[in-house]
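*Asks:* Got a predicted structure here, sequence first:
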Amino acid sequence: MTSDRPDVLVVGAGVSGLTTGVRLAESGVKVRIRAEQEPWESHSAAAGAIWDPIYAKHPRVEQWAARSYEVFVELAQNHFPGVRVIDGVEASRVPIPSPDWAVGLPGYRECVPADLPIGFVSGWHYTAPIIDMPSYLHELQRRLIVAGGELVFGQRLQTLGDAFDDAPIVVNCSGVGARELVPDPEVQPIRGQLVAVRNPGLTDFFAEHTDELGEMTYLLPQGDTLLLGGSAEKGEASAVPDDQIARDIVARCSLIFPAIADAEIVGHRTGIRPSRPEVRVEHEPLGNRHLVHNYGHSGAGVSLSWGCADDAAEIVLGLL
């Protein structure tokens, strides 16, 4: 740690904290990120991370998602580690029209019956960013450091008030930790689980569309690895994988792509989503100290990350 006091302390080194820190550091702000665990140990590292903004609520969700899509496409074009843009299908088991956010995307078209797996009756094809989170977070951290940002790990804050020992402006990107740190009882943990298998040849993604986070089926190719999902266990804060849930995920995905049934399992990913009735990105003035919140993204933290980081950074730059 340097002896110089930063202008801003960011609490949390998941995707929201790192992205916000990068935006601030690259704007010339002296930034320190403080987190208990390093980014690749965070809940963000376990995410399947396909761009899909539907599992978060806020009037600005579409704008945040559109901005994030734009940035991810640019990163993919510049070969940023972990970021790719691929084709795929999102489908529903009940008849629904394509959502407005999908219609304008590259590669969009309505699915015909031949495009859909058994059990699905409507859907749409489009092109979406898919992020390999461990390598992406590692590179995002490197980008922060290159921009002059600082990271401090291993010390757990008891309250957000403690964060003001570091800086007069604190950006709260603590995810599910905001339930205790703020404290904000509206934040609820939702455990999500993925199974990683050796990819038997899938090149396009498949995602089941559901109105709310729950038991859904998706297949996300990450090169030689294929991520299978998923689950959403409300109120569950333990990140220990459940063997039965893993077996159920593989079984559901095998109905769509039968070769998965014999694919070698190479790992499990389990993370806790920070569910909240509405994403919180706002300024909370505290006299001569300032708290800027950026949390509560539920299952859309990656999908909204750059848009929310831009808004949070704009608030901070205005305060400075």
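*Replies:* Noted; the coordinates are in hand.

*Asks:* Could you use CA atoms for every contact and neighbour count after this?
*Replies:* Will do.

*Asks:* Now the helix or strand hosting His293: buried residues?
*Replies:* Here His293 sits within strand 289-295, counting by DSSP states H and E. By 16 or more other Cα atoms under 10 Å, the buried positions in strand 289-295 come out as 290-295.

*Asks:* Against that first model, consider the following:
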Amino acid sequence: MERGRGDDIVVVGGGVIGLTTAVVLAERGRRVRLWTREPVEQTTSAVAGALWWPYRVEPVALARAWALRSLDVYEDLAVRPEESGVRMAEGVLGETGLDAVDTWAAARLPGLRAATAREYGGTGLWARLPLIDMSTHLAYLRARLVAAGGVVETRAVTALAEAGAPVVVNCTGLGARKLVPDASVRPVRGQLVVVENPGIRTWMVSTDPVSGEMAYFFPHPGRLVLGGTAEEDAWSPEPDPAVADAIVRRCAALRPEIAGARVLGHLVGLRPAREAVRLEREALPDGRLLVHNYGHGGGGATVAWGCAREAADLASR
């Protein structure tokens, strides 16, 4: 067991949840080491779209509160999009009406309105939301952590007990299935296709009301990200060519110019789904403190700052 220095905190997990939690702790003056199994650019978070909107994250009421706290941060970061990777972008949430957000988000999202028939072929909501380029944002978070005095270490962890610091924060996502162990954490496989952007500036999310299949596209600098899938209990990290072709077809049905876009690459990520986010503290038999912050499903980036601040509070009591 590796004992830490006095006030050390070890955060295990280098995705957006772990990085954000480590940043909050370090900027509160704590001495933080972040352990990540792979470089942050290779974590599941790096595959995310990533549009700010609660998706497959429970419980709904808490997820919305965490999301709104995160929205405050992302709006500030969007002032420096080249540095932070965050910008405010307009688009359509398909199969969503104003009544779906009236009770929790309407007051915080000025400009919300029903999409016109020209903008969307069904019921849709026109919104201006944070759109996060994760390749830039993860590097930004890592740099911000280091600037606050934190240390990032690339190391595989086979047991949480390896982190011998007085406080350990478990942000291991799907890895918590074995490390805790917590068999209720399950993968929801998402596949994406990255193409050259044919000039699309707005994003769109659409769900077929009959089949439940999703189609979405997010314009990021230098590329357009197409999705997507949500295959429960699917573990394969390899892109499926047939699935990729279907994603392009569904997106091209929304914007025909996508059909001819040159494919730049394929991505697969396994969302860490759970019946509810586990965000709680646990006293260990040796007197140390373990804080859990995992199980965010498809909403990791959306709720990251709200959950990070709550986890930091739990780690400080």
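*Replies:* Received it, and whenever you're ready, just let me know what you need. Computed from a predicted model, the values in this text were never measured in an experiment.

*Asks:* Now the TM-score, please.
*Replies:* TM-score of the superposed chains, computed with TM-score structural alignment, normalised by the length of structure 2, equals 0.92; 309 aligned residues with a Cα RMSD of 2.1 Å.

*Asks:* hmm, back to that, which of the buried residues of strand 289-295 of structure 1 lies closest to Ile245 of structure 1?
*Replies:* Sorting the buried residues of strand 289-295 of structure 1 by distance to Ile245 of structure 1 puts Tyr295 at the head of the list, at 27.3 Å, by Cα to Cα.

*Asks:* ok now do the closest one, which residues does it touch?
*Replies:* Tyr295 of structure 1 makes contact with 16, 172-175, 178, 274, 279-281 under the criterion Cα atoms under 8 Å, 6 or more residues apart in numbering.

*Asks:* Tell me how far Pro39 of structure 2 lies from Val263 of structure 2.
*Replies:* Noted for Pro39 of structure 2: a distance of 25 Å to Val263 of structure 2, by Cα to Cα, to the nearest Å.

*Asks:* got it, and His220 of structure 2?
*Replies:* Shown here: His220 of structure 2 relative to Val263 of structure 2, a distance of 14 Å by Cα to Cα.

*Asks:* tell me the SS of the closest residue to Ala304 of structure 2 other than its chain neighbours?
*Replies:* Once flanking residues are discounted, Ala304 of structure 2 sits nearest to Ile17: 5.3 Å by Cα to Cα, 6 or more residues apart in numbering. Here Ile17 of structure 2 is recorded as helix under DSSP: H, G, I helix; E, B strand; the rest coil.

*Asks:* Next up, the contacts around Ile17 of structure 2.
*Replies:* 171, 293-294, 300-301, 304-305, 307-308.

*Asks:* Please, where are all the helices along structure 1?
*Replies:* For structure 1, applying DSSP state H gives helices covering 15-25, 61-77, 100-103, 133-146, 178-181, 243-256, 301-319.

*Asks:* Where does the fifth one end up in structure 2?
*Replies:* On structure 2, the counterpart of helix 178-181 of structure 1 by TM-score structural alignment is residues 176-179.

*Asks:* got a list of contacts for that stretch?
*Replies:* The contact list for stretch 176-179 of structure 2, computed with Cα under 8 Å, 6+ apart, reads 158-160, 170, 182-186, 294.

*Asks:* Which member of those residues is positioned nearest Val205 of structure 2?
*Replies:* Arg186 (23.8 Å).

*Asks:* Does that closest one touch Glu275 like I think?
*Replies:* No. Contact criterion Cα atoms under 8 Å: Arg186 of structure 2 and Glu275 do not qualify, at 9.4 Å.

*Asks:* what about the helices of structure 1, which gets the closest to Ala207 of structure 1?
*Replies:* Taking the helices of structure 1 one by one with Cα to Cα, helix 243-256 is closest: 10.4 Å.

*Asks:* Relative to structure 2, what is the average displacement of that closest one?
*Replies:* Helix 243-256 of structure 1: mean distance to aligned residues in structure 2 after superposition is 0.6 Å, counting by mean Cα distance after the TM-score superposition for structure 1.
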